[in-house]
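Novice: Need a 3D model of the sequence below.
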Amino acid sequence: MTRPVVLSCGDPSGIGPEIAAKAWEHLGTSLPFVWIGDPAHLPKGTTYREVASPAEAMQIAGRAMPVLPHPFPEAAIPGQPTPANAHAVIDVIARGVDLVMRGEASAICTAPINKKVLKDGANFAFPGHTEYLAHLAGGARVVMMLACDQLRVVPATIHIALSEVPAAFTPALLRETVEITAEGLRRDFGLENPRLVIAGLNPHAGEGGAMGHEETRWINNLVKDLQTEGYAVSGPHPADTMFHAAARSRYDAAICAYHDQALIPIKTLAFDDGVNVTLGLPFVRTSPDHGTAFDIAGTGRASPASLIAALTMAARMGAARTGG
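Specialist: Okay, the predicted model is just below:
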């Protein structure tokens, strides 16, 4: 690997700085990364060195955590988010994306943010990281994938009320989700013809119309169309039989209708080390699959496992995308 991963600091009052330091202690030179943030927000005693560019990280990662300094207006008090720092949190994300887009880094890994803090302090107009990153990429159509060693899942609809899902889960959305997921798995995971399964919207995938009609009305036909076009896709399958070990061995990713249908199984399998991946971007982005954890920030209890997994996956995806 010739270029490091960049790690945005996230909300500095959360566990982001703490787990960044722990991740560096674990990874060292095996996976160099450069942290973008205010060095004053790192835990006391962190061994770090300021760098002027990501390239310098490759030389010093074994001796100190490489830091691209980005001054923040306020101190970071663990567990007490500061809206005055919101603009700087957003700017760090944009700076990291710019470094990747210019080829100075192989990928970006984003530490957790708090949407309410960003909205209160900077009138942040996006539901979260994913939508903001799509905006920075010029309005790219993206999907959210959660991944671990045992499972990859993609929810077609994400942060909406369950009552809104049947109207939002349309043939056009499902087709787009399949297309973006398949391309992402080919490009970033080296899967030549990824095997995808689609979960039904209703219990028992509608059971022939006894428990809902979306499957018989349009999902079945869309799956057949996608198969005719060459996609290795099957379904709709009952969601309650898709996630045991034998079923998981038969596919590379599961496309789910809504948020909890996808996230409950992966968080059951990999609560501590799941990774959030954004597919469809012109750059590689991963994130740990957890939030800012204000309740334990500064206590030393936060596990870096998910961040380590996210950094590792980002590096592998970056290498796959460039062929290196």
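
Novice: contacts and neighbour counts: CA atoms only from here.
Specialist: OK.

Novice: tell me what the helix or strand where residue 309 lies is packed against?
Specialist: According to DSSP states H and E, residue 309 maps onto helix 305-322. Here helix 305-322 is seen to pack against strand 5-8, helix 16-27, strand 107-110, helix 171-189, strand 275-279, strand 285-288 when contacts are counted using 3 or more Cα pairs under 8 Å, 6 or more residues apart in numbering; DSSP states H and E.

Novice: In JSON lines, list those along with distance to residue 235 and mean neighbour count.
Specialist: Below are the helices and strands packed on helix 305-322 laid out as JSON lines (distance: least, Cα to Cα, whole Å; neighbours: other Cα atoms under 10 Å):
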{"stretch": "strand 5-8", "distance to residue 235": "37", "mean neighbour count": "30"}
{"stretch": "helix 16-27", "distance to residue 235": "39", "mean neighbour count": "22"}
{"stretch": "strand 107-110", "distance to residue 235": "33", "mean neighbour count": "30"}
{"stretch": "helix 171-189", "distance to residue 235": "12", "mean neighbour count": "19"}
{"stretch": "strand 275-279", "distance to residue 235": "22", "mean neighbour count": "27"}
{"stretch": "strand 285-288", "distance to residue 235": "28", "mean neighbour count": "28"}
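
Novice: this one next, for a side-by-side:
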Amino acid sequence: MPKVLRSVVTGVGGYLPERIVTNDDLAKIVETSDEWIRERTGIRQRRQAEDDQPVSDLAVEAARRALAAAGRSPDDVDLIVVATTTPDLTFPATAAIVQRKLGAPVGIAFDVQAVCSGFVYALSVADGFVARRRAKCALVIGAECMTRLMDWTDRGTCVLFGDGAGAVVLEPGEGEGAVADRGLLGFALRADGTKQDLLYVDGGVSTTRTTGYLRMQGNQVFRHAVVNISEAVVAAAADAGVEVSAVDWFIPHQANQRILEGVARRLGIDETKVISTVAEHANTSAASIPLALDQGVQDGRIKPGQLLLLEAMGGGLTWGACVLRL
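Specialist: Next up, the predicted model:
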């Protein structure tokens, strides 16, 4: 039988800014407490980028670590896709800035904007290049400075988010067209623009000419998250030809510990298979999945050959899931 070309993850890297902001630190500037935050979200701390540290700097550091893990250099890179909702500039794309800072050669570079779902969307987009021989070495990066979008008087949102970046290297690899193949095996991507008011930023270039602040109806987002994410996970597993129960590790978007647990329960996934970093990272939007993936690889839980299930939901509303074998 003819071989099937797959997009294979050959390297993973993550980067977190050095500055740690604890719940007690936030209690000094907004009416909240460590107990209040931990009870409702599971978050204990988050990282915050320095004022002179743009999101491209975070992305570049994560990219360098992913390339090193893959045994590649910037000279090998011919595609860069950055998932971010907090770009350095209105234009050019943060991916083009990352290309320049890495010293990568002329190639393809662009951003994907699907908020917290951005990394899953970006993987799917990059797969369209790599698995069709249009790219030989792709960097897919999720990078965010979400603290730049916070209204620090709104305790319902400012306690939830943090900054960081995660990256993977995708390269083509031959498979048999079976679930035992390494690489990206299945996707399910969704969007429902009628739910925009549940989670959005109240500013923009063509409307207010300002950056704006993040606004969220938390209870409504929670309700949609558990139901919608579960549906997408089942659909992605079906697209990959696997059962949800067959996955070795569930790597969800790190939005809220209660959402992670709710989705896992609904899908029948044992909590011991869930990679959770929300306590230390908070919600880093498009960066949260690759950061959690990197954490699992670095601490030895996630190993080559294992079946991974990724999922996320963010503003838009957008949501989606991906199944891959490392």
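
Novice: Now the TM-score, please.
Specialist: Overlay of the two chains. TM-score (TM-score structural alignment, normalised by the length of the first structure): 0.32; 172 aligned residues with a Cα RMSD of 6.6 Å.

Novice: Tell me which other helices or strands the helix or strand residue 223 of the first structure falls within touches.
Specialist: Counting by DSSP H and E, the element that carries residue 223 of the first structure is helix 220-228. Helix 220-228 of the first structure sits against helix 171-189, strand 232-237, with contacts defined as 3+ Cα pairs under 8 Å, 6+ apart.

Novice: Kindly present these as JSON lines, with separate columns for distance to residue 35 of the first structure.
Specialist: Output for those, formatted as JSON lines (distance: least, Cα to Cα, whole Å):
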{"stretch": "helix 171-189", "distance to residue 35 of the first structure": "23"}
{"stretch": "strand 232-237", "distance to residue 35 of the first structure": "39"}
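
Novice: Among these, which comes closest to residue 144 of the first structure?
Specialist: Closest approach to residue 144 of the first structure among those (Cα to Cα): helix 171-189, 9.0 Å.

Novice: What residues of whatever helix or strand residue 260 of the first structure lives in count as buried?
Specialist: Assessed by DSSP H and E, residue 260 of the first structure sits inside helix 259-269. Residues of helix 259-269 of the first structure classed as buried under the neighbour-count rule (16 or more other Cα atoms under 10 Å) are 259, 260, 261, 262, 263, 265, 266, 267, 269.

Novice: Considering those, which is situated nearest to residue 228 of the first structure?
Specialist: Set against residue 228 of the first structure, the nearest of the buried residues of helix 259-269 of the first structure by Cα to Cα is residue 262 (25.9 Å).

Novice: isn't the closest one right next to residue 269, touching?
Specialist: No - using Cα atoms under 8 Å, residue 262 of the first structure is not in contact with residue 269, being 11.7 Å away.

Novice: Show me the strands in the stretch 51-200 of the second structure, by range?
Specialist: For the stretch 51-200 of the second structure, the strands defined by DSSP state E, counting those that start in this stretch cover 79-83, 108-112, 138-145, 163-175, 183-191, 199-201.

Novice: Looking at the ones you listed, which is nearest to residue 4 of the second structure?
Specialist: For these, the distance to residue 4 of the second structure is smallest for strand 163-175, at 4.9 Å, taking Cα to Cα.

Novice: burial measure for residue 168 of the first structure, as a count.
Specialist: Using other Cα atoms under 10 Å, residue 168 of the first structure has 17 other residues around it.
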